[in-house]
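# sharing a model prediction with you, sequence too.
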Amino acid sequence: MIRTAALAGLATAFLAPFAGADDWPQWMGPNRDGVWAETGIVRTLPKAGPKRLWRVPVAPGYSGPAVADGRVYLTDRRLAPDAKNPEDPFDTKQKVHSTERVLCLSAATGEKVWEHEYDCAYQISYPAGPRCTPAVRDGKVYALGAMGDLHCLDAKSGKVLWSKNFPRDYSAKVPTWGFCGHPLVYKNLVICTVGGEDAAAVAFDKDTGAEKWKALNARDLGYAPPTLIRAGGVDQLVVWHGQAINGLDPLTGKVHWSVGLEPLFGMSIMAPRQAGDRLFAAGIGGAGVALKLDRTRPAVSVVWQETADKNVAHGKPRGLYPVNMTPFVEGGTIYGVDQPGMLRAVDLETGKRLWFTHQPVIGHVEPEDFKGAGSGTAFVVKNGDRYFLFAETGELIIAKLSPKEYEEVSRAKLIEPTGAAFGRKVVWSHPAFADRCIFVRNDKELACFLLAE
């Protein structure tokens, strides 16, 4: 009896951070806006780093974890026996045999609950693994792999309820860097960027997989996720493919507006960010736009815009142009990592640059023309009055961001950077913040750290 009571007490103490806690059921959180609403979170990180609750081995991938109902969902990729990736990460000629997996783990312990594995040969640049964070809604998990395999699975058992293959079903061309548009669940639909004729965006019935609508043609599908905003008195679906940013009716696919926005190499990546009646999107090569959202109808006008130019040696004099991350917009200021690898603050209304620092991205201060941090990445999440930044170095940083300055509060190393990019080791996977914890992964492991006070 005493032994049982003691074990029960230990279990209760271990699971305490997860009691009454919030989920992170999709990419960038409950509302896909990079806001972490939980309270009771540490004000500073311990000098020795936050307590690690568990870590488990996983295979490579860029996809972030999703956390819902006490479980963690993650995708990864395993090479076939004797298979290996090309030495040149830009080599897309070789077909490399492998499998992709959808994993379900206990959020409290990391113990595997189920996995679904399927054959998936890769023929893309930077072929480590899947890119998209699963979306969890109403007892179902929606997971999109790098080669265009979309699976809807039962969240409890892992049973496949329906599936699609975009190249097969829509004659979609696999993008150079694979399919990257994190699935969006909206009402009875799951919306994806797909490709193929009139199918840059496709909505499926979330329960059956039946196509409900398709829309848009694009020479380059791009990599940006479908994004929901509300403006002009209605919900709008924003789809930024490689040639233009578009506003659609999310229930029918009707196109309301379109503005040309063409980054280099078709690399539309960030999720367009709404701030009141403004919408911002930008990408590699100096392509960026701030739009005014009409207050009475689904329409836009251009506030300021820059076009991509590969011949501009040191970038544009205004704006910021992220590669792997989505900026945070607060109080009329954009905070994001620019293409050369520094965190910048930019005035949303004018594009004026306010300050920059490499410190939260690569861990040290460098001049603005520093060349060693190209495509630098740090994921920015707001909690209360401060920000949590997860850097490509595997470090977690608490900081205060304002139009005036970057003020670092504390930092701690959580995980090793295992990916390779431009001569440095990186972690390019968005973490999940849930259960008063952070869940982070690299190409070798998934780990959970306690961030409760």
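Noted; the coordinates are in hand.
# when you work out contacts or count neighbours from here on, use the C-alpha atoms and nothing else.
OK.
# ok, which stretches of the stretch 151-300 of the chain are helices?
Residue ranges of the helices in the stretch 151-300 of the chain, as given by DSSP state H, counting those that start in this stretch, are 166-170.
# what segments of it are strands?
Assigned strands in the stretch 151-300 of the chain, in chain order: 160-165, 184-186, 189-193, 201-205, 211-215, 227-231, 234-240, 244-248, 255-260, 273-275, 278-283, 287-293, 300-306 (criterion: DSSP state E, counting those that start in this stretch).
# contacting residues around residue 19?
When contacts are counted by CA atoms under 8 Å, 6 or more residues apart in numbering, residue 19 is found next to residue 435.
# picking up where we left off before, for residue 409, find the nearest of the strands of the stretch 151-300 of the chain.
In terms of CA to CA, the element of those nearest to residue 409 is strand 273-275, at 26.0 Å.
# so which bits of the closest one are buried?
If you call a residue buried by 16 or more other CA atoms under 10 Å, then strand 273-275 has these buried ones: 273, 274, 275.
# name the helices or strands packed onto it?
Of the remaining helices and strands, those touching strand 273-275 by 3 or more CA pairs under 8 Å, 6 or more residues apart in numbering; DSSP states H and E are strand 278-283, strand 328-330.
# looking at those strands, which is nearest to residue 56?
Each of the helices and strands packed on strand 273-275 was checked against residue 56 via CA to CA, and the shortest separation belongs to strand 328-330, namely 30.6 Å.
# for the closest one, which outside residues touch it?
Residues external to strand 328-330 that are found in contact with it (CA under 8 Å, 6+ apart): 34, 273, 274, 275, 334, 335, 336, 348, 380, 381.
# next one for the comparison:
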Amino acid sequence: MFFVYAIPVLSLAFVIWAVASRHQDVGARRVTMVATILLACSVWILFRSEGITGDARADFTWRWSQTHEERLLTQTDDEMMVRSTVPETIGRGVSWPGFRGPGRDAVIHGIRIETDWSVSPPDELWRRPIGPGCSSFAVQDNYLYTQEQRGDDEIVACYNLKTGEPVWRHADATRFWDSHAGAGPRGTPAFYDGHVYTLGATGILNALNAQDGTLIWSRSTASDSEVELPGWGFTSSPLVVDEMVIVAVAGTLLAYDLNSGNLRWTGPDGGGGYSSPHLLTSDGIRQILLMSEVGVTSVSPADGSLIWMHSWQEERIVQPALIRNGDLLISAGGLKGLRRITVKQGSDGWDIQERWTSSQLKPNFNDIVIHNGHVFGFNGPILTCLDIENGKRKWRGGRYGGQLILLTDQDILLVLSEKGELALVNAAPDQFTEIALFPAIQGKTWNHPVLVGNILVVRNSEEMAAFRLSLSGG
């Protein structure tokens, strides 16, 4: 990454040297040229790369400054707080079982919040440092589960939702780092029937007891699939279906028995990819979708056999989105944009037709939501609305980056920006309208927010925090 910036700096230094030394003799010019090269190159010794932003801008800091992870490791650890004998609950049946919520679509029904944050701002319940990672949370009762990196250990951690105090941690002796996103796991835990299922960045799949973190079973998905570690690590969030936990290992789906950890089936090879498995029903047929390097594939939950495939080659990160009539929205990342396809089962098999492709919304790692005939997501860092019928842009505004949640009862988008700000935006097609803005956490924020009842939990690779949102009676 330094070379991208070093070359223009060095070129500018050469121009300055050429002009300044044009009257010197040959020997002096050689000496000053060497000095110029050394000076221009030595500037970069002062900086350390902290990765990139969502729109691919470099993030530099002073080389001698401690990383947030290093500061965390030097702090006194208040790990292993005593858990209550009878767990508290936020409300009967209220939970967030894993990646992007119950439907894996970041859509919330039945919640109405106060939107005038100048009068009723989010009330901070707690804040605490956390190790790096792109994970979000699974929440059950009064406990939340996430993944993070602490030194040479990849951690699965349980925290008290109302206090932020640690309950337990499970450690695997492995570490992943890449120059874009930094260190730590990428996937989000899945909670099911008293167990927590996690996939680490190096491919370790764990089944843990949700109460105390006891390891039930563990598998190396890299070994099981014979897939090499991708450049950005293994990023899949586990999906629990029919007594199986299913993960994507690059572009290949693997299904494991929930109880034993035995490998049930392996799906088709989809090349590379950084997406997660997605369960849906199309034309009455339950199927699991995966966005991968070859396009989108659909397989049977029973045995992983291919049902249909739509080719659109590009490395994938974001999830597909289901339209009410059964059509799908799929993305080819930050280069090709968004596509609507129609999926129908006929007498001769499955028929997949492209409805439209739009370059006006190109979600990269920021997932999209659908509401009232429109799709909302990020074109680069800019929030954008498209008409779902034709793919035409309705508006763009708000340089947030980050991730979002849709509150359907109020037609509101709750955005967690890349800078750690919370924003409320009207989920309406007429124009971009920001309702409220609130500083939540510090640092680059790519992690998905979680809303359980009226408790909002956010995190990044530096800190996490919980806020109580005032409920609206309207």
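Cool, the structure landed. The structure presented is a predicted model; accordingly, all values stated were derived computationally and were not measured.
# in JSON lines, list the strands of the stretch 151-300 of structure 1 along with distance to residue 104 of structure 1.
Rendered in JSON lines, the data for those read as follows (distance: least, CA to CA, whole Å):
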{"stretch": "strand 160-165", "distance to residue 104 of structure 1": "13"}
{"stretch": "strand 184-186", "distance to residue 104 of structure 1": "19"}
{"stretch": "strand 189-193", "distance to residue 104 of structure 1": "20"}
{"stretch": "strand 201-205", "distance to residue 104 of structure 1": "23"}
{"stretch": "strand 211-215", "distance to residue 104 of structure 1": "27"}
{"stretch": "strand 227-231", "distance to residue 104 of structure 1": "25"}
{"stretch": "strand 234-240", "distance to residue 104 of structure 1": "29"}
{"stretch": "strand 244-248", "distance to residue 104 of structure 1": "33"}
{"stretch": "strand 255-260", "distance to residue 104 of structure 1": "37"}
{"stretch": "strand 273-275", "distance to residue 104 of structure 1": "30"}
{"stretch": "strand 278-283", "distance to residue 104 of structure 1": "33"}
{"stretch": "strand 287-293", "distance to residue 104 of structure 1": "38"}
{"stretch": "strand 300-306", "distance to residue 104 of structure 1": "41"}
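# for residue 2 of structure 1, which of those strands is the nearest?
For the strands of the stretch 151-300 of structure 1, the distance to residue 2 of structure 1 is smallest for strand 160-165, at 43.6 Å, taking CA to CA.
# that closest one vs structure 2, average offset?
When structure 2 is overlaid, strand 160-165 of structure 1 sits 0.9 Å from its aligned residues on average, using mean CA distance after the TM-score superposition for structure 1.
# output the contacting helices and strands for that strand.
Helices and strands in packing contact with strand 160-165 of structure 1 are listed as strand 149-154; criterion 3+ CA pairs under 8 Å, 6+ apart.
# in structure 2, point out the residues matching the strand it packs on.
Using TM-score structural alignment, strand 149-154 of structure 1 corresponds to residues 204-209 of structure 2.
# can you list the buried residues in the matching stretch?
With burial defined by 16+ other CA under 10 Å, the residues of stretch 204-209 of structure 2 counted as buried are 204, 205, 206, 207, 208, 209.
# how about stretch 335-354 of structure 1?
When neighbours are counted by 16+ other CA under 10 Å, the buried residues of stretch 335-354 of structure 1 are found to be 335-349, 351, 353-354.
# among the residues you listed, which are in strands?
Of the buried residues of stretch 335-354 of structure 1, the ones assigned to strands by DSSP state E are 335, 336, 337, 343, 344, 345, 346, 347, 353, 354.
# tell me who's in contact with the second one.
What that stands for is residue 336 of structure 1. Taking CA under 8 Å, 6+ apart as the contact definition, residue 336 of structure 1 lies against 320, 322, 325, 326, 327, 328, 343, 344, 345, 380.
# which parts of the stretch 351-453 of structure 1 are helices?
Using DSSP H, counting those that start in this stretch, the helices of the stretch 351-453 of structure 1 run over 359-362.
# one step back: from the contacts of strand 328-330 of structure 1, which is closest to residue 256 of structure 1?
Each of those was checked against residue 256 of structure 1 using CA to CA; the closest is residue 274, at 16.7 Å.
# skipping adjacent residues, who's closest to the alignment partner in structure 2 of that closest one in space?
In structure 2, the position corresponding to residue 274 of structure 1 is occupied by residue 322, as judged by TM-score structural alignment. Residue nearest to residue 322 of structure 2 in three dimensions, not counting chain neighbours: residue 328, with 4.8 Å by CA to CA, 6 or more residues apart in numbering.
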